[in-house]
Structure formats: structure tokens, C-alpha cells
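[1] Sequence first, predicted coordinates after that:
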Amino acid sequence: MTLDVLLNSFVVLFVVVDPIGNAPIFAGLTRGLSGAERRVLAVKAIVLSAAILLVFFLGGNGLLSALGIGVPAFRIAGGILLFLVAIDMVFARQSGLRGATASEQEEAQEREDISVFPLAFPLIAGPGAITTVLLMASEGGAWTGQLVRLGIIFAVLLLTLTSLLLTARIMQVLGETGTNVIDRLLGLVLAAIAVQFVVDGIGGAFGV
């Protein structure tokens, strides 16, 4: 397992989870709450997200085998899904792929505890993040490599927690426009990586 593979895994998961882009959404969902209440919700959401992603990472290969899905096929499907996520990021829009829809956010405003929905799912550990984690697990390799990949998952979640805790500061510095600009740039990177996933999957399927 080379350094560029690890870097690729980190970049994809970081872009899909989008810690910076989640800051304005978190600010809107927790408007009117105290700093202490925001911190509790942020920590709970990260713990739940870690549990969700950990389940899919550890059980990913078994799930694919049970469904009779080969790694090349999943890389193609995962690449297509991540490309759709990238399109959402480039056009600075929210969809069910990378976050809560408008109606889901309205429903969340009425909830006392938003740590499970929509924070943990689908904002943090959403379909895109789960797909990325499954792709990471499908790489296989020695147990040391899997431990490193687990470290990548927890590193991204730690950065996400930091972003949520510093939401007020981020919004003060970047604002809505700034976060959208960063999202668009990261979306372009993700689009290129997603296409590479598809290319690799097709190559693997045909033994190229």
C-alpha cells in the first residue's frame, strides 16, 4: 500500500464528508442553542457517524461477497455515485446524496435531538461516505493497511468534529459564499477521482 493510495483515500473521504461545507448547515440547524448544547450534539453526531462507518468498513467485504458483487463492479458503481456527489458540490446544492434535503432540514428543525438525523445521517455518514468506506475496505491487503485506513476514517471524523465545534468562527471568516467556493474546488477534485474509480473498475472487470 503506497502513500498515494492512502492520500487518495483520505482526500476522497474528506471531500465527501465535507467538514467545512457542513458548518453552515450545522449553524442553521442549531440556531438558538447554547454553545454547550451545540458541543453535545456535535460530539454525539460524530460518535454515531463513527459507529456507522465502522460497521460498513469492517463488514464491507462480507457484504459484497454475500451479495455476489465483485470489487470491479462496486468500484464502477461507487465511482458513478461519487461523481454525482461531485456534481452537487460543483453546483453548490444539497441533495439526498451528500446531505439532508430542504424538507428533511425543515423536519429536523422540529426535533429536540438532531444528532442522529440529519447530523450523523445523512450529513456526515451519508451514502457517499458509506460508499467511500466500502471502497476502502474492498482494497484488502494486510491488517496493518486496514488499520491505517481506519486511522484515515477517524482522522476525517476528528476534523469534522473540529469544524462543527468551530462553526461560528468558520462562518465569520468564510461566510456562505466562501464555503461554497471551497466546495466547488473540492468537487472538481472529487469528480476526477470518481472518474478514475470507474476507469479502474472497468479495467479490473476486463482484466486490463
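    Perfect, thanks for sending it. Residues are numbered from 1 along each chain as shown.
[2] Going by C-alpha atoms from here, please, whenever you check contacts or count neighbours.
    Fine.
[3] Show the residue spans covered by the helices in the protein.
    All helices of the chain, identified by DSSP state H, fall at 3-17, 19-29, 35-67, 71-90, 102-109, 127-138, 143-165, 167-173, 175-205.
[4] Which one of those helices lies nearest to Phe117?
    Phe117 lies closest to helix 102-109 among these, at 7.0 Å (C-alpha to C-alpha).
[5] and the helices of the chain, which is most packed in?
    Per-stretch averages of neighbours, counted by mean count of other C-alpha atoms under 10 Å, single out helix 127-138 among the helices of the chain, with a mean of 24.
[6] Taking helix 71-90 as reference, get the angle to that helix.
    150 degrees (axes from the mean of the first three to the mean of the last three C-alpha atoms, to 10 degrees).
[7] Out of the helices of the chain, which is closest to Leu119?
    Of the helices of the chain, nearest to Leu119 by C-alpha to C-alpha is helix 35-67, at 5.8 Å.
[8] helices and strands around that closest one, which ones?
    Counting contacts by 3 or more C-alpha pairs under 8 Å, 6 or more residues apart in numbering; DSSP states H and E, helix 35-67 is packed against helix 127-138, helix 143-165.
[9] Below is an additional structure, to be compared with the one above:
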Amino acid sequence: MNFDILEIFTAGMILFAVIDIIGSVPIIIDLRKKVGHVQSEKASIVAAILMIAFLYVGESILTLIGIDVNSFAVAGAFILFFLAIEMILGIQLYKDDAPETAAIVPIAFPLIAGAGTMTTILSLKSEFASENIIVAILGNVVVVYMVLKSTKFIERVLGNQGIAVIRKIFGVILLAIAVKLFTTNIQNLL
């Protein structure tokens, strides 16, 4: 085991920015109003399983369908870019039909463990030890669970303005991550 606090912290912060559970609070509040109840435990567990599984088999799946990690990372950089634009500008580029329940879809996937998160996990795998990434994933899942359980409280404390400011801050961080991911991987493709 090669546990490194700095790697865990760095990977955790990157995943926290990509998952953007605080920025997703308005979406979660809206889902709660539409479906009545958000299954926090189920969503958190499924998201953790998806992320850890993708850490180990994601590259093999990509190889099986003929996509290299660099191409996937560049595609993920575009997704992160558009997510960041949504967060910064307060617009919605992707619209989904109203869900009937709120647990696995749309919370666990794609809100928490979406394409941006999966791309980031593969990118982190090339830089950090797997056990450090797993600890970072589990740390983020704990935060996700706590946020899902306390969205009503967060909504009262931060208010709409506070949530909007946090969303924009994480949008800028996510935009920077997208640019770094793109520039690092595009060189390997050309």
C-alpha cells in the first residue's frame, strides 16, 4: 500500500470540483420537489461502486471498444468544459426528462458518477496510486451523502445567492481542470 496524504487530498479536491455536489444542490432540491424523496444511501453507494469499478475496468472497457485513454480524456475535457460553462453562466445545455425516482438515475449516474467524473478518474489513475484515488472517492462519497441528506438545511443556510456563488467558483475550477485535461491529452493524440 502506497498511501500518500498529498495525493489523497489532491485527488479528493479534483473529484470534489468535478462531482460538484454543492453546485448540484439546486438540481437536487428541484428533484426532491418533483419526486418527493431522494434516496441518499442508495445513490451514494451506487456512485461509489461505479467510480471504483471504472477505476479498475474503465481502461479495459475503452480498449475493448477501440478507444484509447487520451481520446476519452479529450472527450471528457469537452464534457467538463460544457459543465463548467453551465455552472459559470447559469445556463442549462443538457435537459433531461423529469425522472420518476431520484436515486440511481439521475443522482448516482450521471450527476455524481457521470462522464466527467469517469474521465477524471482515468486521468487521476495515470498520476496517482489507485489506493489514494479510492480513499479520495470514498471521502467524496461521504460528502455527497451528507449533502444529499442535508439539502433542506443547506438551502436555508446558503440561500439561492450563496448556492449560486459556490456554483460559479467550482465552475471556474472545473473549467481550469478541463483546459489542463485537454492540453495534456491532445498532445498525445497529435
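    Structure received. Since the model is a prediction, treat every value here as computed from it, not as a measurement.
[10] Kindly provide the TM-score of these chains.
    Overlay of the two chains. TM-score (TM-score structural alignment, normalised by the length of the second structure): 0.83; 188 aligned residues with a C-alpha RMSD of 2.7 Å.
[11] Between the helices of the first structure, which one is closest to Phe121 of the first structure.
    helix 35-67 (7.3 Å).
[12] returning to that earlier point: can you add distance to Asp183 of the first structure and give the helices and strands packed on helix 35-67 of the first structure back as CSV?
    Listed next are these as CSV, based on distance: least, C-alpha to C-alpha, whole Å:
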stretch, distance to Asp183 of the first structure
helix 127-138, 15
helix 143-165, 14
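[13] can you tell which of the ones you listed is closest to Ala51 of the first structure?
    Among these, the nearest to Ala51 of the first structure by C-alpha to C-alpha is helix 143-165 (10.5 Å).
[14] Please work out the angle formed by the directions of the closest one and helix 35-67.
    Using the same axes, to 10 degrees: helix 143-165 of the first structure against helix 35-67 is 150 degrees.
[15] quick one, helix 143-165 of the first structure and helix 3-17 angle?
    30 degrees.
[16] Quick one: distance of helix 143-165 of the first structure to the chain centre.
    The chain centroid and the centroid of helix 143-165 of the first structure are separated by 11 Å under C-alpha atoms, centre = their mean, to the nearest Å.
[17] now stretch 157-168 of the first structure
    Relative to its chain's centre, stretch 157-168 of the first structure lies at 14 Å (C-alpha atoms, centre = their mean).
[18] In the second structure, what range does it match?
    With TM-score structural alignment applied, stretch 157-168 of the first structure matches the range 141-152 in the second structure.
[19] wouldn't Thr119 of the second structure be in contact with Asn70 here?
    No: using C-alpha atoms under 8 Å, Thr119 of the second structure makes no contact with Asn70, being 9.7 Å away.
[20] Could you check how far Phe74 of the first structure is from Arg93 of the first structure?
    Per C-alpha to C-alpha, to the nearest Å, Phe74 of the first structure is found 26 Å from Arg93 of the first structure.
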